[in-house]
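**Q** quick one: sequence plus predicted model below, questions after.
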Amino acid sequence: MSTTTKLASSGRRPTAVERLYDVADWYDAESLLTDDERRVLGRLRRFLDDQARPLLGEYWERGEFPEELRQPLIDLDLMEPAELTADCPARGIYQGFRIFELARTDASLATFYTAQAGLFRTAIRVGASPEQQREWMPRVVDFSLKGVFSLTEPEHGSDIAGGLATTARREPGENGGGWVIDGAKRWIGGAATADVLAVFARDVADGQVKAFLVPREAPGVVVSTIHRKTALRMMQNAHITLDGVRVTEADRLHNVNSFKDVAAMLRAMRSDVAWIATGIQAGAFEAALKYVREREQFGRKLGSFQLVQEKLARMLGNVTASLSLVVRLTEQQERGIYRDQDSALAKMQTSLAMRETVALAREVVGGNGITLDTDVARFHADAEAVYSYEGTHEINALIVGRALTGASAFTK
């Protein structure tokens, strides 16, 4: 059945560009995209289906990133596509669906791309001065300056606001002098191939958090890949040590002068992770649906059994609710409404739904759900990493609870 026929039978109006999400997008959030935006996403879809998907199982099992995909993915020009940015930056709804499309294929690919397009770009957009942005932002967009967001530490994750232990010491000198950074960072995705590390450190003079672009190959920087992971196996997370690393004042992000400035970045980045969690659900649901339509047991297609259909309906409900949530959040942010509790709620709720959705997908696929052949196993395992990063369930719940009650339940 053609896409147009399926749309007609569902009561939806076909558009000039073929739809991308016939099944997982039940309430047609895709209709908010322009035809040009769908064309760009279609270009990404073809790359993912033709070049990326055939490699994913093998590289996931090996715990290696498919390097042959790195430059072709960059060359797709997805961050600020020329055909979408003649008069203004790419719209938030397009950027959200770009993350969704990547994540419905693979969580590591989505995490790799958003490390640059989300985390590092946000660090520059929010933390850099106007002069620094003019110098750095074009290079961020075209990937000629590759960077990573280096906040989490070996002993400090959820308590990073008060516990951040990496230090920065100011040294006087010409042109504003310089800084000496000591400490360690952990779980920093993509650090081994970055040009610079956006390192957050506590100023020993005033106790406030500052941020610096540290060259990865600067003396005193050691980047070690973290092995033996059971989730995001393709994504190369790193442990970073910084021992007497020297940077100039020009390399400090001049608009980061306290953790409040870091929090402004986090409230923007959590919405990206909510889109990832939603995309993972769509990928797991679509893979499970494909399987039960083809697999036979007891002389019937698995998809014809009542219990299987009930699980499919619950998965679709989770995907639909999550997509509706992130679309609405993105619309608010497009209007300039950025609140900690909004992005925290989205990350918390989509991650909860994601956990249930991937578990249901694994259930309906049965024993084959623990193999890489159906794709379900990848989504099932990778969801656990996404559930925790950019704020655990508990931390995000407390951010929402604080907004609801006016009382902070965070421990001192």
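**A** Cool, got the structure. Residues are numbered from 1 along each chain as shown.
**Q** CA only for contacts and neighbour counts going forward, please
**A** Noted.
**Q** and the helices in the stretch 151-300 of the chain, which stretches?
**A** Per DSSP state H, counting those that start in this stretch, the stretch 151-300 of the chain carries helices over the ranges 160-163, 259-294.
**Q** buried residues in the last one?
**A** Okay, so that is helix 259-294. Residues 259, 261-262, 264-289, 291-292 are the ones in helix 259-294 that count as buried (16 or more other Cα atoms under 10 Å).
**Q** which ones are touching E83?
**A** D36 (Cα atoms under 8 Å, 6 or more residues apart in numbering).
**Q** what about it, distance to E37?
**A** Using Cα to Cα, to the nearest Å, E83 is found at 9 Å from E37.
**Q** run the chain-centre distance for stretch 243-252.
**A** Chain-centre distance of stretch 243-252: 28 Å, with Cα atoms, centre = their mean, to the nearest Å.
**Q** what is the end-to-end distance of it?
**A** 17 Å.
**Q** what's that stretch in contact with?
**A** By Cα under 8 Å, 6+ apart, stretch 243-252 touches 175-183, 210-214, 218-221.
**Q** among the residues you listed, which are in strands?
**A** Residues of the contacts of stretch 243-252 located in strands (DSSP state E): 178-183, 210-214, 221.
**Q** next one for the comparison:
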Amino acid sequence: MTTAPDETRLYGDVDPYCYELLLTDPERAALARLRAVLDRDVKPLVNDLWDRGEYSSSILEPLAALRLMDPVGHDGGSSGPATAQPDPVDGVSPPEESRALFRGFRTFEIARTDVSTAVVYSGHVTLFRNTVLLGGSPEQVAELDADMRTFALTGVFALTEPDHGSDVARGLETTARREGDEWVLTGAKRWIGGAAQADMLAVMARDEADGQVKAFLVDRADGGVRIEKIRRKASLRIVDNGHVTFDGARVPESRRLQRVNSFADVNRLLRSMRTDVSWMATGAQAGAFRAAVRYTGERQQFGRPVARFQLVQDKLATMLGNLTASLGMAVRLSQLADSGGFSDADAAMAKAWIARRARETVALAREVCGGNGITLDTDVARFFADAESIYTFEGTNEVNQLVVGRSITGLSAFVD
């Protein structure tokens, strides 16, 4: 095994078991273009933006221009193993998608540069777009997908509430009341990343008539929508998280997503989102590990690079082990998605396990960088702080563990 960079590979220094070789040549070429843009246009901006706690469209615009939501590698047989595409709905086939494995490495590549950037990008590409693709009618998907792919229409996913995070399935308080051909939304959502910049918010609200959770595409400019920036954050400081209040916001029936009619349908959306977060946590480890290797190779103490010290090498080896195991789990989850799907427990186990490993990996990266590890100059401070958000969102560690435990035992330990 070697951690020395391999010039023929994209991830030769962070992927000793060569998982990237499961990608096709067109997929690797797309990721190489993504890396070039990240290195040239995004990476130089992130430390300053993170330090100021500000979002800038400059980190998303160059990524949007790459058209990475378009299918990759479908060129007459060179695209590798067949991908299980979503089943037709009402006889209409959904838009053709790239492989889940490519989409995972896409998230990995962005997160290894900066987690906040990955969260901003994923907020539209995974959370919002998947909500429309999986929750919308064929007509809604056909109407909106072309603009979603190009970022001409941008959106975010709004589920979490001020008083309901882990218990949102039962506790969701935002309501929707039908009045003729419109719905009137009342309530609040919190921690909605990118809400102030998005064109639309995919809002989960409880129908007053039947008590079931439904999904609505709410125009941010509606007079009944108010967005306040959440300030004084110590993590994901580039992400513009919003506290959103709905005071009689009006949504036409045509903007109610027709295939979300219960929280079970919402959970179907969350399953794909947990996969994305698993890749994000893996990418954060890769970024922290690379930064730690670079720093320890350059930093001199007692007349030698600190990378020569035994205790430092022990920590680097632990970091690479965590990263490699996490990458293996994320890859296999995506392979299951490509071959037909996976269970809630599969997604929950990967998210919980990888997020815990990420916490340890970024902490070790900060340790080996010594006092300089708390500065943004080494990059590890960003990964160290941002890993805390990954550990919590898309299901806390405890909730995901209970999902897995229920699968193991057949018994639910959730509060009745």
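**A** Thanks, I have the structure now. Predicted model only: the values in this text are computed from it and were never measured.
**Q** can you flag the buried ones in the contacts of stretch 243-252 of structure 1?
**A** When those are checked for burial by 16+ other Cα under 10 Å, the buried set is 178-183, 210-214, 221.
**Q** which of these lies closest to A103 of structure 1?
**A** L213 (28.0 Å; Cα to Cα).
**Q** how about the equivalent of the closest one over in structure 2, nearest residue that isn't a chain neighbour?
**A** The alignment partner of L213 of structure 1 in structure 2, by TM-score structural alignment, is L217. Nearest residue to L217 of structure 2, sequence neighbours excluded (Cα to Cα, 6 or more residues apart in numbering): A202, at 4.7 Å.
**Q** quick one: map the one you found onto structure 1.
**A** Using TM-score structural alignment, the partner of A202 of structure 2 in structure 1 is A198.
**Q** distance to G118 of structure 1 added to the helices of the stretch 151-300 of structure 1, as TSV?
**A** Listed next are those as TSV, based on distance: least, Cα to Cα, whole Å:
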stretch	distance to G118 of structure 1
helix 160-163	20
helix 259-294	6
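**Q** count of neighbours near L253 of structure 1?
**A** Here the number of neighbours of L253 of structure 1 (other Cα atoms under 10 Å) works out to 23.
**Q** quick check: the counterpart of it in structure 2 vs N47 of structure 2, distance?
**A** Here L253 of structure 1 is matched to L257 in structure 2, going by TM-score structural alignment. Plainly put, L257 of structure 2 is 38 Å away from N47 of structure 2 if you go by Cα to Cα.
**Q** do L66 of structure 2 as well
**A** 23 Å.
**Q** ditto for S272 of structure 2
**A** Look at S272 of structure 2 and N47 of structure 2: by Cα to Cα, they are 30 Å apart.
**Q** which helices and strands sit right next to the helix or strand containing V119 of structure 2?
**A** Per DSSP states H and E: V119 of structure 2 is located in helix 115-122. The contact analysis (3 or more Cα pairs under 8 Å, 6 or more residues apart in numbering; DSSP states H and E) places helix 115-122 of structure 2 against helix 100-113, helix 263-298, helix 380-392.
**Q** which residues in structure 1 does that helix align to?
**A** Mapping helix 115-122 of structure 2 onto structure 1 (TM-score structural alignment) gives residues 107-114.
**Q** touching that stretch from outside, list them.
**A** The contact list for stretch 107-114 of structure 1, computed with Cα under 8 Å, 6+ apart, reads 99, 102-103, 189-190, 232-235, 272, 276, 280, 379, 382-383.
**Q** distance from that stretch to structure 2 after superposition?
**A** The superposed stretch 107-114 of structure 1 is, by mean Cα distance after the TM-score superposition for structure 1, a mean 0.5 Å from where its aligned residues fall in structure 2.
**Q** now for R300 of structure 1: what does it line up with in structure 2?
**A** Per TM-score structural alignment, R300 of structure 1 is aligned with R304.
**Q** now L48 of structure 1
**A** Per TM-score structural alignment, L48 of structure 1 is aligned with L38.
**Q** ok, L404 of structure 1 next?
**A** Under TM-score structural alignment, L404 of structure 1 pairs with I408 in structure 2.
**Q** mean deviation of whichever helix or strand that match is part of from structure 1?
**A** Under the criterion of DSSP H and E, I408 of structure 2 resides in helix 397-409. Comparing helix 397-409 of structure 2 with its match in structure 1 after superposition yields a mean distance of 0.4 Å (mean Cα distance after the TM-score superposition for structure 1).
**Q** could you do stretch 270-283 of structure 2 as well?
**A** Using mean Cα distance after the TM-score superposition for structure 1, the mean distance for stretch 270-283 of structure 2 is 0.4 Å.
**Q** who's in contact with that stretch?
**A** Stretch 270-283 of structure 2 has contacts (Cα under 8 Å, 6+ apart) with 104-105, 107-112, 115, 118, 122, 126-127, 130, 323, 326-327, 330, 333-334, 343-344, 347-348, 350-351, 354-355, 358, 387, 390, 394-395.
**Q** where do the strands of structure 2 begin and end?
**A** Using DSSP E, strands in structure 2 cover 155-158, 175-179, 182-193, 200-207, 213-219, 225-229, 241-252, 300-301, 304-305.
**Q** got CSV for those strands, with distance to A317 of structure 2 too?
**A** As requested, those are exported to CSV (distance: least, Cα to Cα, whole Å):
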stretch, distance to A317 of structure 2
strand 155-158, 38
strand 175-179, 51
strand 182-193, 34
strand 200-207, 42
strand 213-219, 45
strand 225-229, 40
strand 241-252, 35
strand 300-301, 20
strand 304-305, 17
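**Q** returning to what we had before: now, the most widely separated pair of the ones in strands among the contacts of stretch 243-252 of structure 1?
**A** So, those by Cα to Cα: farthest apart are K210 and V221, at 18.0 Å.
**Q** how many neighbours does A29 of structure 1 have?
**A** Around A29 of structure 1 there are 16 residues (other Cα under 10 Å).
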